[in-house]
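> build the 3D model from these lines:
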Amino acid sequence: MPVINRIAGYSEEMTAWRRHLHAHPELGFDCFDTASFVAERLKEFGVDEVHEGIARTGIVALIRGQGDGPAIGLRADMDALPIDEATGAEHASTIQGKMHACGHDGHTTMLLGAAKYLCETRNFRGTVALIFQPAEEDGGGGGVMVEEGIMDRFGIGQVYAIHNAPGFPAGLFMTGPGPVLAAVDTFHIHVKGVGGHAANPHETKDPIPCTVAIVQAINTIIPRNIYARDEVVVSVTQIHTGSAENIVPDKAYINGTVRSFDPKVQDQVEARLKEIVAGQAAAFGITAELAYDRHYPATVNDVAKSEFAAEVARDVSDQVIYQEAREMGAEDFSYMLQARPGAFMMLGQGEGPGLHQPDYDFNDEVAPIGASYFVRLVERAQPVE
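From the prediction side, this is the model:
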């Protein structure tokens, strides 16, 4: 596996960075200490510019190569998850209720490793824009950075990112053309009735039968309203109501998620949910309100850039899968791919617990592989003439 020798020599240092970040997780946009650590490393490496405070705690750092040329963006996310860690590792989270259960500590480390090498060699033309973003898990920090103008401000013409993939062989790269991750929407349904004593249900307007009917009807949307070849998931994930066995509650709450790839399908699902909620409420003589929130759009790779990314990955690894493959997970790198062509790459990290689990930990052995991929992207996209 042809990892760049110089980057392989950073392995111990990169492991130390990653484990420091793992032990000190931060959530959402509040990645202050993480951003400070990243900025300190970047300045030590000798990047040409460090721009902080974008999307509150995001960073864009610039490295200039040999001669004029375009700018290529490389992105890593920095935020953790609100989970109590159960790894038992020496470098486990020192903050109760927060842990890096998605590997963003590893993503940040891979981009730092690439940054160090690129600062030393500068074997490219134009500029590299290193994007360290907060709030991927919740808040859409990538979208906020785009809204705050990073693509135009730094002249970024194409953009790339890596996400680790536990359960796949370490060092395996996976990407494909077109949509690779789904758009994610959330629905909230508030059912309102009239509560009372359970011995006298005729004096109430019980929200529970209506709630049950709404959930049952939601489960008919995909098989009866969506074309069978359109990939979509509609899942009810929460139902809350009631407080005691002898009380008819006055309200109920339904929550769920919708995953899809086509905005027309999103429109279909939202319209059908509105009809179901209004219709069932009318049938039971109570009221119900739907709030439908569209969050991250689908993550869509540019076809040419994804082909290029796969070619670059073959420079680094003999394990590369390039094919159309859609997953129902979501990513706010989607906003950057809406703004500029590029590709999202998955990197296998071996067997072990999956993402968002309390016993998950990033595999430090794959960090030099990811860093080498980032470097090769730059050197092949913007070669020195």
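
> use CA for all of it now, contacts and neighbours both
Noted.

> could you point out which element follows the biggest helix by length in the chain?
Looking across the chain with DSSP state H, the single longest helix is helix 263-284. Sequence order places strand 287-294 as the next helix or strand after helix 263-284, per DSSP states H and E.

> tell me what that following strand is packed against?
strand 183-192, helix 263-284 (3 or more CA pairs under 8 Å, 6 or more residues apart in numbering; DSSP states H and E).

> where do the helices sit along this protein?
Under DSSP H, the chain gives helices at 5-8, 11-23, 32-45, 104-121, 141-147, 150-153, 207-218, 221-225, 263-284, 303-316, 333-339, 367-381.

> need these in CSV with distance to residue 186, can you?
Converted to CSV, these look like this (distance: least, CA to CA, whole Å):
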stretch, distance to residue 186
helix 5-8, 42
helix 11-23, 29
helix 32-45, 28
helix 104-121, 24
helix 141-147, 17
helix 150-153, 28
helix 207-218, 13
helix 221-225, 15
helix 263-284, 10
helix 303-316, 29
helix 333-339, 17
helix 367-381, 32
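
> alongside the first, I'd like the structure of this one:
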Amino acid sequence: MPVINRIAAFADEMTEWRRYLHQHPELGQQCQETAAYVVERLREFGIEEIHEGIAISGVVAIIEGQGDGPTIGLRADMDALPITESTGAEWASLNEGKMHACGHDGHTTMLLGAAKYLAETRNFKGRIALIFQPAEETGGGAELMVEEGMLERFDIKEVYALHNMPGTPVGQFYTTPGPIMASVDTFHVDIKGVGGHGAYPHETRDPITAALSIGQAMATIVSRNHYALNDLVVSVTMIHSGTADNIIPETAYLGGTVRTFDKDVKAMVKKRMAEIVAGQAASFGVKAELRYEEGFPATVNAPKQTEFAVDVAREVAAEGKVIDDAIREMGAEDFAYFLEKTPGAYLFVGNGDTAGLHQPDFDFDDATAPYGASFFARIAERALPLGDA
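Model prediction:
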């Protein structure tokens, strides 16, 4: 069996945990009930060193091995999304307008499964830091943990994380060394013109026309201002203006997202956006202000730790079911803040033929949990071996 036999033996228990968490989703940093459930399980496992209230509702628990050694961090995110669930499952969300549409209930369960096994066996030396993090979706969780000095406080030398992936068969893993997920920035453009009657546009300074032109010009940043083989996404995702069909409004707003792996590319985008906004505003006789907000940095896997994690995944997965040179993703992940400070690796684990992430009919496949728990457990045992094990 690819998964650890002991973990397979309590797979049904893991399903119970996961479905309870799915029924009780919480958002952002306010994951107190989720954290309390996690702490209750950890205490049942006999784990005594548990630190609560990190990054508001985060939890770090320490499992001591047999003998001295470094500390390895294993991370799971706990927060849900502001989406109304449509799965119709018996374990569907009980919290209206909130659901685990990204599988963080499964991630938390996988780390709990590893915790149960490692607390029983302690077949390692050194320490394992179990990191249960809030606010991955809305941002701030990992960054706040880093700012609070969590990595230094627990002397974490390496850190690892998993994320489920719909469309990839259960039991498969994939990752890549170096950048695996993009940085994510947000831009906002506020435009002020002169409003008036829709029948007399010559008496106005139309902010909608300016907004459309700015949006079209921003699309040329990707096609005309950067090298085609450097990954870059610039997406205008919002344009808001107007109240009636016969009124030219006074103001307009547009906003969107920028994804890249390269800091120089990001700097170019910021420069070109500022030039485009200023130039287009002048050409239409309106005022426009660009606000550019830098978000998560790129998630960059350390080559040595990625190679190690791939080797561990190959122990857990079926033969030939681990991809070690996957195409990097344009999505973003705040685990990046941990990897900026501490070497480690981020991997994806298959969630089978389910709905996509962030969709109202998504559900974590409980068959995935034993694979993820076994991966985390073997990371601990392989990174901190006893004797010649």
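
> just to revisit the earlier point, would you list the helices of the first structure in CSV and tack on mean neighbour count and distance to residue 84 of the first structure?
Below are the helices of the first structure laid out as CSV (neighbours: other CA atoms under 10 Å; distance: least, CA to CA, whole Å):
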stretch, mean neighbour count, distance to residue 84 of the first structure
helix 5-8, 15, 32
helix 11-23, 20, 12
helix 32-45, 17, 19
helix 104-121, 24, 16
helix 141-147, 22, 23
helix 150-153, 15, 34
helix 207-218, 19, 31
helix 221-225, 13, 35
helix 263-284, 17, 34
helix 303-316, 20, 35
helix 333-339, 23, 26
helix 367-381, 25, 24
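
> between these, which one is closest to residue 96 of the first structure.
Proximity of these to residue 96 of the first structure was assessed by CA to CA; the nearest stretch is helix 11-23, lying at 10.6 Å.

> mean deviation, the closest one versus the second structure?
By mean CA distance after the TM-score superposition for the first structure, the fitted helix 11-23 of the first structure averages 0.4 Å away from its aligned residues in the second structure.

> who's in contact with that helix?
Under the contact criterion CA atoms under 8 Å, 6 or more residues apart in numbering, helix 11-23 of the first structure has outside partners 34, 91-95, 99-100, 105-106, 108-110, 113, 364-365, 367-368.

> circling back: do you know which of the helices and strands packed on strand 287-294 of the first structure lies nearest residue 313 of the first structure?
strand 183-192 (26.0 Å).

> the second structure: matching residues for the closest one?
Under the alignment (TM-score structural alignment), strand 183-192 of the first structure falls on residues 183-192 in the second structure.

> average gap between that stretch and the first structure?
Compared with the first structure after fitting, stretch 183-192 of the second structure deviates on average by 0.5 Å (mean CA distance after the TM-score superposition for the first structure).

> which residues are contacting that stretch?
Contacts of stretch 183-192 of the second structure (CA under 8 Å, 6+ apart): 207, 210-211, 250-261, 277, 281, 286-299, 330-332.

> buried among those residues? Make that a ChimeraX selection.
Filtering the contacts of stretch 183-192 of the second structure down to the buried ones (16 or more other CA atoms under 10 Å) takes a single ChimeraX command:
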select :207,210,211,250,251,252,253,254,255,256,257,258,259,260,261,277,281,286,287,288,290,292,295,296,297,298,299,330,332
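
> tell me, how many neighbours does residue 88 of the second structure end up with?
Residues contacting residue 88 of the second structure under the criterion other CA atoms under 10 Å number 9.

> in the second structure, what residue corresponds to residue 360 of the first structure?
Using TM-score structural alignment, residue 360 of the first structure pairs with residue 362 in the second structure.

> hmm, residue 121 and residue 46 of the first structure touching each other?
No. Taking contacts as CA atoms under 8 Å, residue 46 of the first structure lies outside contact range of residue 121: 11.4 Å.

> what's next to stretch 203-216 of the first structure, contact-wise?
With CA under 8 Å, 6+ apart, stretch 203-216 of the first structure has contacts from 191-197, 236, 241, 248-254, 276-277, 280-281, 284-286.

> closest to the centroid, which residue in the first structure?
residue 331 (3.1 Å; CA atoms, centre = their mean).

> what do we get in the second structure for that residue?
By TM-score structural alignment, residue 331 of the first structure lines up with residue 333.

> what residues are up against that match?
136, 181-182, 296, 298-299.

> and which of those is nearest residue 68 of the second structure?
Closest to residue 68 of the second structure, out of all of those and judged by CA to CA, is residue 299, at 30.6 Å.

> related to what we said a few turns ago, okay if I get the helices and strands packed on strand 287-294 of the first structure as JSON lines plus distance to residue 379 of the first structure?
Listed next are these as JSON lines, based on distance: least, CA to CA, whole Å:
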{"stretch": "strand 183-192", "distance to residue 379 of the first structure": "32"}
{"stretch": "helix 263-284", "distance to residue 379 of the first structure": "36"}
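
> to residue 161 of the first structure, which of the ones you listed lies closest?
Nearest to residue 161 of the first structure, of those and by CA to CA, is strand 183-192 at 17.5 Å.
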